[in-house]
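1. What would the 3D arrangement of this be:
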Amino acid sequence: MKILVPVKRVVDYNVKIRVKPDGTGVELANVKMSMNPFDEIAVEEALRLKEAGKAEEVVVVSIGPAKAEETLRTGLAMGADRAILVETDDTVEPLAVAKILKGVAEAEAPGLVIMGKQAIDDDSNQTGQMLAALLKCGQATFASKVELAEGSAKVTREVDGGLQTIDVKLPAIVTTDLRLNEPRYASLPNIMKAKKKPLDKKTPSDFGVDTAQRLKVLKTEEPGGRKAGIKVKTVAELVEKLKTEAGVL
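-> Modelled structure (predicted):
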């Protein structure tokens, strides 16, 4: 079985985001970029399934500028077998991403697609669900545990009320949550090997997808600063302030 893992190049999670002075977006010039953390978890899970003998090949795919090749090389250094870069300088919205991934999936015919539940830059949490709808296959979102069986996957999902376990028929889409695993670090030998692994380049037009934006960002601004807290001496005083000042009781 082949596992397809979409990955996205985003601002590194350790970087403090700065909004452009004109409010048109966030500052990306001279900013450290890395693989979306949820996608790292997806790559790790795919590699573990391969190491367990459940899959023969792991393919990572990214949609973005030429520099996204660095992100794919990270996935290859972790242990993926090959990579596909769908190169575009446009900002690609979730629906267009899902349509491109549909084309990639139809060409690659994976038994399983594992992807991060969301990207930390736009937090859309839409692509996995859209891809499942376009491919007309099952989906298991917010996965904290994945077990493959013959022709199906048993997935434990994190839901508001706790945990939910479902069986989904393969091929399927699985989106990963934080508690699924701890991604590995790429070793130096594997980083060197990654430079020689195959990386194919495509464009959205190869899949007949128009990446024109349907949404317009009107303004980007930093969240307001938090007000300083206060100390109360008694529970009664706390309850009174929650009623009269906070208005939550």
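2. alpha carbons only for contacts and neighbour counts from here, please
-> Fine.
3. Could you pick out the longest strand of this protein?
-> Using DSSP state E, we find that the single longest strand of the chain is strand 138-149.
4. If you count neighbours, what's buried in that one?
-> 138-146, 148 (16 or more other CA atoms under 10 Å).
5. Then stretch 91-105?
-> 92-105.
6. Need the contact partners of that stretch.
-> 4, 6, 63-64, 124, 126-128, 130-131, 134-135, 204, 207, 209-214 (CA atoms under 8 Å, 6 or more residues apart in numbering).
7. PyMOL command to pick out the buried ones of these?
-> Only the buried entries of the contacts of stretch 91-105 go into this PyMOL selection, using 16+ other CA under 10 Å:
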select buried, resi 4+6+63+64+126+127+128+130+131+135+204+207+211
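8. do you know how far Gly79 is from Thr176?
-> In this view, Gly79 and Thr176 are 18 Å apart by CA to CA, to the nearest Å.
9. Just give me the neighbour total for Asn181.
-> Other residues near Asn181 come to 16 when the count uses other CA atoms under 10 Å.
10. Apart from its neighbours in sequence, what residue is nearest it?
-> Distances taken as CA to CA, 6 or more residues apart in numbering put Ile41 closest to Asn181, at 6.3 Å, once the chain neighbours are dropped.
11. and that neighbour, what does it touch?
-> Contacts for Ile41 (CA under 8 Å, 6+ apart) come out as 116, 176-178, 180-183.
12. Between these, which sits nearest Lys219?
-> Gly116 (26.6 Å; CA to CA).
13. want to put them side by side, so please do this one too:
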Amino acid sequence: MNIVVLVKQVPGTDNVKMDPETGVMIRSGKDTIINPLDENALAEAIRIKNSHENVKVTAISMGPDSAIKALKEAIAMGADEGVLISGRAFAGSDTIATAKAIAAAIKKLDSVDLIVCGERATDGETGQTGAMIAHYLDIPVETYVSAIEVKETSAVLKRTVEGGFERIEVPYPVMATVNKDINEPGFPTLKGKLQAKQKTIPVYGPGELGLEPAELGLKGSPTRVVKVFSPKLSRDTIMKKANGTTEPVDELMQFLAGKDVI
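-> Below is the predicted model of the structure:
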């Protein structure tokens, strides 16, 4: 069984920066982490690997050269291989261009049964990429997955839905985007870190993926950020001091009544 886990390197939550001119996220910062929900996806793939025979886990990431760090960490956690999609041609890719590139990379691998990723990333919060990859691969996708049971020719997926859960059995290959309820991610082991250090991470560019420059980056991205700005909050504070009477309270009640709050 071959499992692919999509691992995205994202800025720490407090360090997200955008280029105000292009509307593109700045990803050159050193303070980066693996997207938290992708950690859940990785942990689930490794759990399946450790509980079944003949399971191979390949982690795929798209980003700058620094994203090799995330793939090395994935291998240290228990993944077998890592693949990086990188190059200037991919800069500024929206979810459509990103999905197209990742789908092309997955097609280069041996027969893939299960693809797992977080339902969304903390930097974009779109939740679109997983479903779009499934579209380009022409395979089914199940979202908000909170449990995975693998069988010989199919997977039984537990989905979180409004008001409860549902269980669906889907034949391979299938894409599953997981939520945080699926597990608690673990930590790399010393043995895993040593193995990761010795691993060579192949890097795929547009040529290796068989994609044209017009399909990638800003050129291949129909989504456009019109404006980037920080919201400004302004409040007019009215201070009332207690003076031993009910006057401050009466004025507050009149103010709330004027705003139709009470």
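14. mean shift of the longest strand of the first structure relative to the second structure?
-> Here the mean offset of strand 138-149 of the first structure against the second structure after fitting is 0.9 Å, by mean CA distance after the TM-score superposition for the first structure.
15. residues in the second structure matched by that strand, start to end?
-> Under the alignment (TM-score structural alignment), strand 138-149 of the first structure falls on residues 140-151 in the second structure.
16. Next: stretch 113-125 of the first structure.
-> Under TM-score structural alignment, the match for stretch 113-125 of the first structure in the second structure covers residues 115-127.
17. Which positions in the helix or strand that contains Lys69 of the second structure come out as buried?
-> Following DSSP states H and E, one finds Lys69 of the second structure within helix 68-77. Buried residues in helix 68-77 of the second structure, counting neighbours by 16+ other CA under 10 Å, are found at 68, 70-77.
18. On the three-state scheme, Val168 of the first structure is what?
-> Here Val168 of the first structure is recorded as strand under DSSP: H, G, I helix; E, B strand; the rest coil.
19. Pretty sure it sits against Ala153.
-> Yes: counting by CA atoms under 8 Å, Val168 of the first structure touches Ala153, with 5.3 Å between them.
20. if we can go back for a sec, what is the nearest of the contacts of Ile41 of the first structure to Val239 of the first structure?
-> Leu178 (35.1 Å).
21. and the closest one, what pairs with it in the second structure?
-> Using TM-score structural alignment, Leu178 of the first structure pairs with Lys180 in the second structure.
22. Kindly provide the distance from its match to Glu44 of the second structure.
-> For Lys180 of the second structure, the distance to Glu44 of the second structure equals 11 Å [CA to CA].
23. Those two: who's more crowded?
-> Glu44 (23 against 18).
24. Does the more buried one lie in a helix or a strand, and which?
-> Per DSSP H and E, Glu44 of the second structure falls inside helix 36-51.
25. give me the stretch of the first structure that that helix matches.
-> Using TM-score structural alignment, helix 36-51 of the second structure pairs with 37-52 in the first structure.
26. The residue positioned nearest the centre of the first structure and Gly75 of the first structure, how far apart?
-> Geometric centre of the first structure, nearest residue: Gly116, 3.0 Å, by CA atoms, centre = their mean. From Gly116 of the first structure over to Gly75 of the first structure the distance is 13 Å, taken as CA to CA.
27. ok, back up a step: pick out whichever of the buried residues of strand 138-149 of the first structure sits closest to Ile84 of the first structure.
-> Among the buried residues of strand 138-149 of the first structure, and counting by CA to CA, the member closest to Ile84 of the first structure is Gln139, at 22.7 Å.
28. quick one: contacts for that closest one?
-> So Gln139 of the first structure contacts 128-129, 132, 168, 172-174 (CA under 8 Å, 6+ apart).
29. Among the residues you listed, which ones are in helices?
-> Those of these mapping onto helices are 128-129, 132, per DSSP state H.
30. for the first structure, what spans make up the helices?
-> Remark: helices assigned in the first structure by DSSP H are 37-51, 68-78, 94-108, 127-135, 188-194, 235-241.
31. Just put those in JSON lines and tack on distance to Val15 of the first structure.
-> Formatted as JSON lines, those follow (distance: least, CA to CA, whole Å):
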{"stretch": "helix 37-51", "distance to Val15 of the first structure": "13"}
{"stretch": "helix 68-78", "distance to Val15 of the first structure": "17"}
{"stretch": "helix 94-108", "distance to Val15 of the first structure": "24"}
{"stretch": "helix 127-135", "distance to Val15 of the first structure": "24"}
{"stretch": "helix 188-194", "distance to Val15 of the first structure": "23"}
{"stretch": "helix 235-241", "distance to Val15 of the first structure": "37"}
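32. Give me the more crowded residue out of Gly79 and Thr176 of the first structure.
-> Thr176 (30 against 24).
33. Now do the contacts for that one.
-> So, once contact is read as CA under 8 Å, 6+ apart, Thr176 of the first structure ends up touching 38-39, 41-42, 114-117, 141-144.
34. Rebuild those as JSON lines, extending it with distance to Val10 of the first structure.
-> Listed next are the contacts of Thr176 of the first structure as JSON lines, based on distance: CA to CA, whole Å:
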{"residue": "Phe38", "distance to Val10 of the first structure": "11"}
{"residue": "Asp39", "distance to Val10 of the first structure": "11"}
{"residue": "Ile41", "distance to Val10 of the first structure": "15"}
{"residue": "Ala42", "distance to Val10 of the first structure": "15"}
{"residue": "Ile114", "distance to Val10 of the first structure": "18"}
{"residue": "Met115", "distance to Val10 of the first structure": "15"}
{"residue": "Gly116", "distance to Val10 of the first structure": "13"}
{"residue": "Lys117", "distance to Val10 of the first structure": "14"}
{"residue": "Thr141", "distance to Val10 of the first structure": "21"}
{"residue": "Phe142", "distance to Val10 of the first structure": "20"}
{"residue": "Ala143", "distance to Val10 of the first structure": "22"}
{"residue": "Ser144", "distance to Val10 of the first structure": "23"}
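35. Closest to Ala228 of the first structure out of the residues you listed?
-> Out of the contacts of Thr176 of the first structure, the member with the shortest distance to Ala228 of the first structure (by CA to CA) is Phe38, at 32.6 Å.
36. Nearest spatial neighbour of that closest one, chain-adjacent residues omitted?
-> Gly116 (4.3 Å).
37. Which position in the second structure pairs with Pro189 of the first structure?
-> Pro189 of the first structure maps onto Lys191 in the second structure, by TM-score structural alignment.
38. ok, and the closest non-adjacent residue to that match?
-> Nearest to Lys191 of the second structure is Ala76, by CA to CA, 6+ apart, at 7.6 Å.
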